[in-house]
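1. Sequence and computational prediction follow.
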Amino acid sequence: MRELWTRTSGTVRRWIGDPTVSLYLRATVAATLSYVVALQVSAEPAPLTAPLTALLIVQVTVYSTLKTSIRRVNSVIVGVLIAIGFSAVVGLSWWSLALTILASLVVGHFVRVDEFVNEVAISAMLILGTTQLASQAWDRVLETLIGAGVGLAFNVVFAPPVWVDTAGEAVEGLARRARHLLLEIADELGGPAPVEQAAARLHEARRLDQAIADVDAALRQAEDSLRLNPRVSEGLLSRIVLRTGLDTLEICVVVIRVLTRSLTDLAKRRDGEQRLFPQDVTVAMEELLGHVGGALVSFAVLVTTQVSRSAEEAEGRLTAELAAAWTVRENVAQLLLRHVQEDPEAWQLYGSVLAEIDRMLDELALEHRSRRLMEELDRASAANAERLDRLGRFAGLRRLVRGGRLRRRKI
């Protein structure tokens, strides 16, 4: 019985922790609450605009909910104003309906309601077709405000979870896939290298490159969950750490694709009947690629670890992997230099392989990461200072205008 309870509770926690399940539950509760509130305030017998609005604006993060709320309310108000203007001038006919739809879409584009452009036209059409125009327009705006207010308040009071762990798992998964590919390449260096086999590794590297888009989507969701979230005290630092970490891994993945391209060209040169490298170089290259793969995983663990002690352990593992990789890399360089003298025509491909490995090791270095973090923090601080400066100038302008009005009244 205890084992069954443990398994069931673990399944329920995974469901609740899933972004899709969390969104469905939150949207359902917010829509229901907004309908209950609208029944008490609106004159409509079935104020379904309120739950519809709440259903549309509730997102998995507070920041995205706030953005959606503003756009949704803006689109409804603009549509209502357009409908009132057309009904007062021309009334309802087929050509006035066409003009209303066209004007709503154009104005919606200019007021930047984004995905709610069609909502401007829908609101205008619904109001244009009513007999009691003023009452219906006010009720629709009121219900929209209720739905947006309840949805936003629900996400503020019951703050959505922070999706940093989900993004961290995606980043670590990308690093482990890259490491697995490097280990596969290393295992195949010991025997004859058919061109088809090398080309298959190139296609795997391209798929790995395409997987970055999925990781980037998870990271953007995590970044949004850190904005305006009362649970988070250092959201800016967490966002920058994750973003710069993904940028580094993205560069490494691109370099791995270039590396597989070089190995494919080398396999074509060997006609698939010989080893890509001599025996002594092969052994060293296998060890080198293993250390590079380990460094990739250690780097991903470092940028996604929140606890300082675990971060120190990950940093220690990364430092050890990089040091071992550089030592083996120097050995590989010496071996390749000796074989290049025996086979001068291979110097370009050998050199490109070494250059690509050097690029990955440089990107994963702690000094490079610290410098990039400082640059991003300085850029974010400068942007915040500029934003505050604009707000200060706006507040000063308002005080100046208010002071001028008071002086005119005294005169």
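-> Arrived safely. Numbers count the residues shown, from 1 in each chain.
2. CA only for contacts and neighbour counts going forward, please
-> Noted.
3. where along the stretch 201-350 of the chain do the strands fall?
-> Ranges of strands within the stretch 201-350 of the chain: none, based on DSSP state E, counting those that start in this stretch.
4. How many neighbouring residues does residue 400 have?
-> Counted with other C-alpha atoms under 10 Å, the burial measure for residue 400 works out to 11 neighbours.
5. now for the host helix or strand of it, which elements pack on it?
-> In this structure, residue 400 is located in helix 366-410 according to DSSP states H and E. In this structure, helix 366-410 makes packing contacts with helix 235-270, judged by 3 or more C-alpha pairs under 8 Å, 6 or more residues apart in numbering; DSSP states H and E.
6. quick one: the helix it packs on to chain centroid distance?
-> When distances are taken as C-alpha atoms, centre = their mean, to the nearest Å, helix 235-270 is centred 18 Å away from the chain's centroid.
7. Residue 301: how many residues sit nearby?
-> Neighbour tally, residue 301, other C-alpha under 10 Å: 24.
8. ok, now the one 5 residues further on?
-> When neighbours are counted by other C-alpha under 10 Å, residue 306 registers 14.
9. How about residue 329?
-> By other C-alpha under 10 Å, the residues close to residue 329 number 22.
10. Against that first model, consider the following:
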Amino acid sequence: MRITARLRSESRIPLLQAVKTSVAVALGWILSQALLQTELPIFAAIAALLVVQPNINQTLGRAVERSLGVIGGVLIAYAVGIAFGESSWIVLAAIIFCIMLAWALRLAPSSASQIPISAMLVLSLGASTPEYARDRIIETIIGAAAALVVNALIVPPVLLSPAHDAVVRLGREVADTLDRIVDALRFPQQAGQIEEMMIKARLLRPMLEKAEKAIKQAEESLTLNPRHGVHRRLLDVDEEFYNRLTALVTRTIGMTRALRDHYDHSLHLEPTVLAITVELSRAAHDLRLLAEHVDHPGQTPVNPVVEPPALTEPLVIFTPHPQHWILIGSLMEDLRRVREEIKGE
């Protein structure tokens, strides 16, 4: 079972990706045969096979790396073949030389592996003429170009939904965290409840990282994508909301930590604390409203419970108990910044 688990992944690559790769290999093979009159255009097939990536931006980068790696490997193999011949030891020495050269030049992994592979194939096939080296380079470029064209024509995937869902989910979870702080300030809590609240607040960090990663993947999927203009505005809305949430996550976790560190069962008796809970409830309400607008841009919110934004009222600060003034001061400052982020100020 262990060997099988290492050989198989938990999920298949998308069928569209497999189809694009197959079409690119076939196209590169046919074009190379037609243009170069070669019977087995192996270099074109390998190039197309390795260059096709989930999006055009990655495909272009891989095409450049692949082509440069092949050019380097073919030139080295040609020079070695002319100078030393084509014995097995010469092939081995050329491979080792290419590996060390790639290491010395700090090449990317794909280029670093491509140079020795190309040199090995050229030397092992036993051809060291200028025409052969030239044809192998052209063959590789044909395969890479075929992969790029196919990836552009066969509907490149746009990965907006994962980014959008992650950002909206994060916004609603931040609002829920604010509500948990409100409950902890209004009603006496047990130590276990406070720790549970802190654990849930810390989970905002992984959610933030997941949203960041999803946004980067969405941006990559739009780069050089023919459908870039149609979807860019939607991604801009998600990015703007994500930028607000980055600061809100920090503030919300800080408020939760301050409450955990300075919690007292008499906090709910403080008039200023009760006023802060009202403002926190309004902040959570407005954050949910903002998330709803981001989730349905330009549309009427599907959730009829969502009301207009709550207005912030000036707080009257009463002299707190000496044990509470640090917490109250910390909550006041974080609350101010939370409101600024929600309003976009």
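-> Cool, got the structure. Only a predicted model underlies this, so the values are computations on that prediction, with no experimental measurement involved.
11. And the TM-score between these chains?
-> Aligned and superposed, the two chains score 0.79 in TM-score terms (TM-score structural alignment, normalised by the length of structure 2); 327 aligned residues with a C-alpha RMSD of 3.4 Å.
12. What residues does the closest residue in space to residue 297 of structure 1 that isn't next to it in sequence make contact with?
-> The shortest distance from residue 297 of structure 1 to any non-neighbouring residue, by C-alpha to C-alpha, 6 or more residues apart in numbering, is to residue 175 (5.3 Å). Residue 175 of structure 1 sits next to 249, 296-297, 300 when contact means C-alpha atoms under 8 Å, 6 or more residues apart in numbering.
13. Contact partners for the closest residue to residue 311 of structure 2 other than its chain neighbours?
-> For residue 311 of structure 2, ignoring the flanking residues on the chain, the nearest one in space by C-alpha to C-alpha, 6+ apart is residue 282 at 7.4 Å. For residue 282 of structure 2, the contacting residues are 309-312, by C-alpha under 8 Å, 6+ apart.
14. ok, now how distant is residue 282 of structure 2 from residue 185 of structure 2?
-> Note on residue 282 of structure 2: its distance to residue 185 of structure 2, by C-alpha to C-alpha, to the nearest Å, is 15 Å.
15. now residue 295 of structure 2
-> Plainly put, residue 295 of structure 2 is 30 Å away from residue 185 of structure 2 if you go by C-alpha to C-alpha.
16. the more surrounded of the two?
-> Each of residue 295 of structure 2 and residue 185 had its neighbours counted (other C-alpha under 10 Å), and the higher figure belongs to residue 185 (23 against 20).
17. does that one really touch residue 268, like I thought?
-> Yes. Counting by C-alpha atoms under 8 Å, a contact exists between residue 185 of structure 2 and residue 268, whose distance comes to 5.7 Å.
18. shared neighbours, these two?
-> With C-alpha under 8 Å, 6+ apart, residue 185 of structure 2 and residue 268 have common neighbours residue 274.
19. How many residues are close by the counterpart of residue 57 of structure 1 in structure 2?
-> Correspondence of residue 57 of structure 1 to structure 2, assessed by TM-score structural alignment: residue 51. The local packing of residue 51 of structure 2 (other C-alpha under 10 Å) involves 29 other residues.
20. was I right about residue 51 of structure 2 contacting residue 67?
-> No. Counting by C-alpha under 8 Å, residue 51 of structure 2 sits too far from residue 67 to count as a contact (9.7 Å).
21. contact partners of stretch 67-76 of structure 1?
-> For stretch 67-76 of structure 1, using C-alpha under 8 Å, 6+ apart, the contacting residues are 53, 56-58, 108, 112-114, 116-117, 119-120, 123, 140-141, 144-145, 148, 152.
22. Great, nothing more from me.
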